[in-house]
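1. got a sequence here, can you build the structure:
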Amino acid sequence: MTSSSLQERVAAKLLADCGATLTDFQPLLGGHSGLTYRATTSTGDVVIKAVPEGQRSIGRHDMLRQAHILQALAGTEVPVPRVVVVDEIEPAWFAMEFVAGESLEPVLDDPAVDPVLAANRMRRAAAVLPRLHEVDLATIAGLADPLTPADELERWAKTLGAVPPELIVGADRLLELLRSDIPEPIEPTLVHGDYRLGNIISDGLEPVALIDWEIWSAGDPRVELGWFLVFADGSNFPGVGREVTGLPSAEELVALYTGAGPALPELNWFDALGRLKMAAIMGHNLRRHREGRHHDPDQEKLPDTINRLIETGTALLRP
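-> Below is the predicted model:
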């Protein structure tokens, strides 16, 4: 839908359901799932997440699914924005409260962030993650069957398979190693799917809102932890990121996550899976750029990082 028609729908719905008058409506940049706007109203600011015109609520554009999980987590210890209103008429959209704070990805964001702040926020994120994984899955209506480690691997193998081999040299060997020794699943949990500091709004050190829920599922919590660890080491991103002095080690972050609980088995496999996933995503983005589907010269910086992720992932699993 056009921004003007969406704005009209938002204004009418907020007035009818909340008694709020819309006074400003501006796009928020940086997201990749649907359309995102900041709406100023007579009762406070809200964030609008909307399905693009011509699309339906499916896949990464499924705003109704995102609204559903946020509503399901309301009242839990997981910090999420409060959903204000949902409009199920296609193209669907929902409004959630605007949460004041800051999100940062220390090894990737430009300009550089304070390393002490980054390290402490990363520690808090690791300590808060168990809140998400402790949510009772029975309280979430319509939940699909949990994804096993094998399911996750094949999901990303498909993405990898769509990337020209010359952009992901060595990925076939990493995929072979992952397939050769797939861990047995452990008790499934709620999984955000993209848990990292860039998707956490913090007030000082404390996480106040976990955002960007487009790929949540039930699954193996080690998949989430392995992905989080990819962003704790700037050496994973040569050419596009930076190494940040003082960031906690993977061992420290895992210890903060497990607390006094039992050790998590076979974490190296999930660490390697996280690197494969990132290599597949970056390879896909680079392919789209080179094919002219999404022109972005910065994508030409990715080959060194893709190679590094594949090489280090392979090293984690090599006999």
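2. use CA for all of it now, contacts and neighbours both
-> Will do.
3. longest helix in this structure, please.
-> helix 267-290 (DSSP state H).
4. which other residues reach that one?
-> For helix 267-290, the surrounding residues in contact (Cα atoms under 8 Å, 6 or more residues apart in numbering) are 153, 156, 159-160, 162-164, 167-168, 171, 174-175, 178, 182-183, 222-223, 225-227, 229-230, 294-297, 299-300, 302, 305-307, 309-310, 312-314, 316-317.
5. compare with the first, here's sequence two:
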Amino acid sequence: MTTATPDAILATQLDAVTARLGLGTTVPGSLVRLTGGASYETWSFDAHDGATAHPLILRRVPADRPAASEQVGPETEARLFIAARAHGVPEPRIHHILTEADAMGQGFIAERVAGETLARKILRDPRFAPARGRLAWQCGEILARIHAIPLAQLPPLDTAFAPQRMAALEADYRGLQVDRPVFELAFRWLRDHAPPVLSRPVLVHGDFRNGNLIIDETGIRTVLDWELAHLGDPLEDLGWLTVNSWRFGQRDLPAGGFGTVAQLIDGYHSGGGPRVDPQAVLYWRVMGSLSWGIKCHQMALPVAQGAALSVERAMIGRRVSECELDLLDMLGKGATQ
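-> Reported below is the predicted structural model:
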């Protein structure tokens, strides 16, 4: 007797779901596991109803692997996709949120959007040249739409302004039991320059950056990865986008490696957001750089006993020193670009 492989079992389960949704049956051989994502699995597949082909994506946390505690669950993420799409944010259509009866773990099925997510290709490939000049402005406009979504239309989310974000970062750092003078300096600077807590939070994407956007020759097609979404200060998203690590070598173009802070702010204002002081964006860039530096250090630590070794972890871990140099550069010059 031949035992069905896990991929074959998943394909059969998806076939039942797509038939029930009216999308037809899954196309044999179309199910492919995509790379990327430490906590979620992402699968590409196609369904056909006899007249129309439906390119689809399955995002799931398998039943035997709980979602990371600092992330929103996949059902919440799917509902954020739906809310953002309803308010003009470019998002894929969500076809189905998985239930226990589907027996595929937690997750959702969405339409598959064509385009590129690999940041280095977006920043260097000639075919993206027509789009690059307007990407920073588009990012600002999209972020303004995200921040304007009424809170009543969102699923439950944690609230975290600068003090809460700082406290969580410091707890992670102290847990490493190391002394990194540059990180200590950054914590002191962040405490001394903390912005006032807003009377009303907004939806914060939490990981809006080059690499989490699907882009084609016309510009941004889709915003991905709402796993770190929360309520808080809107400038956190603008600052995170300008962290040097997300410029992928294009240091002189702080907004994602493809534009300027001025272009980002202009797009934000055009999209309905307030006119932003670049110095306020700097605060969140410093925090973003510190946050990524701490994450890099965590990646550099030995993996838990029995866990698989990962080249990716080692590659990320070695970038701690890059984050320290970025922090020294910002804190030494007070740069706002």
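6. before we move on, back to that, just the contacts of helix 267-290 of the first structure: which are in helices?
-> Checking these against DSSP H, those in helices are 153, 156, 159-160, 171, 174-175, 178, 222-223, 225-227, 229-230, 305-307, 309-310, 312-314, 316-317.
7. just the buried ones from those, in ChimeraX syntax?
-> Buried residues among those (16 or more other Cα atoms under 10 Å), as a ChimeraX selection:
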select :153,156,160,171,174,175,178,222,223,225,226,227,229,230,305,306,307,309,310,312,313,314,316
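8. tell me the residue in the second structure aligned with P188 of the first structure.
-> Matched by TM-score structural alignment, P188 of the first structure corresponds to P201 in the second structure.
9. so what's the residue count around the residue lying closest to its match once chain neighbours are set aside?
-> Distances taken as Cα to Cα, 6 or more residues apart in numbering put G232 closest to P201 of the second structure, at 4.6 Å, once the chain neighbours are dropped. By other Cα atoms under 10 Å, the residues close to G232 of the second structure number 26.
10. quick one: what's aligned to G232 of the second structure in the first structure?
-> With the correspondence set by TM-score structural alignment, G232 of the second structure lines up against G219 in the first structure.
11. state the distance from that match to Q66 of the first structure.
-> Per Cα to Cα, to the nearest Å, G219 of the first structure is found 17 Å from Q66 of the first structure.
12. what is the neighbour count of the equivalent of P150 of the second structure over in the first structure?
-> Alignment of P150 of the second structure against the first structure is given by TM-score structural alignment, with D136 as its counterpart. For D136 of the first structure, the number of neighbouring residues by other Cα under 10 Å comes to 11.
13. next one: Q164 of the second structure
-> Burial of Q164 of the second structure is recorded as 12 neighbouring residues (other Cα under 10 Å).
14. so which helix or strand takes in whichever residue in the first structure pairs up with R275 of the second structure?
-> Alignment note: R275 of the second structure maps to P262 in the first structure; criterion TM-score structural alignment. Under the criterion DSSP states H and E, no helix or strand holds P262 of the first structure.
15. swap in L64 of the first structure?
-> L64 of the first structure belongs to helix 63-73 when assigned by DSSP H and E.
16. which part of the second structure lines up with that helix?
-> Counterpart in the second structure of helix 63-73 of the first structure, with TM-score structural alignment as the criterion, is residues 74-84.
17. quick one, strands of the stretch 1-150 of the first structure?
-> Listed in chain order, the strands of the stretch 1-150 of the first structure (DSSP state E, counting those that start in this stretch) span 22-27, 35-41, 44-50, 83-87, 93-97.
18. with the second structure overlaid, report how far the last one is off on average.
-> Put plainly, it is strand 93-97 of the first structure. Once the two models are superposed, strand 93-97 of the first structure sits on average 0.8 Å from its counterpart in the second structure (mean Cα distance after the TM-score superposition for the first structure).
19. ok, and what's touching that strand?
-> With contacts defined as Cα under 8 Å, 6+ apart, strand 93-97 of the first structure is touched by 45-51, 63-64, 67, 81-87.
20. try it again at 7 Å.
-> Among residues not part of strand 93-97 of the first structure, those counted as contacts by Cα atoms under 7 Å, 6 or more residues apart in numbering are 45-51, 63, 67, 81-87.
21. before we move on, what about the first one?
-> Residues from elsewhere that reach strand 22-27 of the first structure, judged by Cα under 7 Å, 6+ apart: 7, 11, 36-42.
22. what subset of those residues is buried?
-> Among the contacts of strand 22-27 of the first structure, the ones that count as buried by 16+ other Cα under 10 Å are 7, 11, 36-41.
23. and which of the residues you listed is nearest R131 of the first structure?
-> Each of those was scored against R131 of the first structure by Cα to Cα, and T36 proved nearest at 26.8 Å.
24. how about the closest one, nearest residue that isn't a chain neighbour?
-> The spatially closest residue to T36 of the first structure, leaving aside those adjacent along the chain, is K49, at 4.8 Å (Cα to Cα, 6+ apart).
25. what does that neighbour correspond to in the second structure?
-> Counting by TM-score structural alignment, which is the criterion used here, K49 of the first structure corresponds to R59 in the second structure.
26. settle this for me: its match is touching T42, isn't it.
-> Yes - counting by Cα atoms under 7 Å, R59 of the second structure does reach T42; the two are 4.6 Å apart.
27. name the helix or strand for the residue nearest to the spatial centre of the first structure, please.
-> By Cα atoms, centre = their mean, the first structure has its centre lying nearest to D194, at 2.3 Å. Secondary-structure element containing D194 of the first structure, defined by DSSP H and E: none, the residue being outside all helices and strands.
28. what sits against L73 of the first structure?
-> Applying Cα under 7 Å, 6+ apart, one finds that L73 of the first structure lies in contact with no residue.
29. what about the equivalent of R179 of the first structure over in the second structure, distance to P163 of the second structure?
-> Using TM-score structural alignment as the criterion, the counterpart of R179 of the first structure in the second structure is R191. Separation of R191 of the second structure from P163 of the second structure (Cα to Cα) stands at 8 Å.
30. which of these two has more neighbours?
-> In terms of neighbours (other Cα under 10 Å), P163 is the more surrounded of R191 of the second structure and P163; the figures are 15 against 12.
31. how close does the aligned residue in the first structure for that one get to D220 of the first structure?
-> The pairwise alignment with the first structure assigns P163 of the second structure to A150, based on TM-score structural alignment. Distance from A150 of the first structure to D220 of the first structure, counting by Cα to Cα: 10 Å.
32. got it, and F98 of the first structure?
-> When distances are taken as Cα to Cα, F98 of the first structure and D220 of the first structure turn out to be 30 Å apart.
33. got it, and R287 of the first structure?
-> Counting by Cα to Cα - R287 of the first structure and D220 of the first structure are separated by 30 Å.
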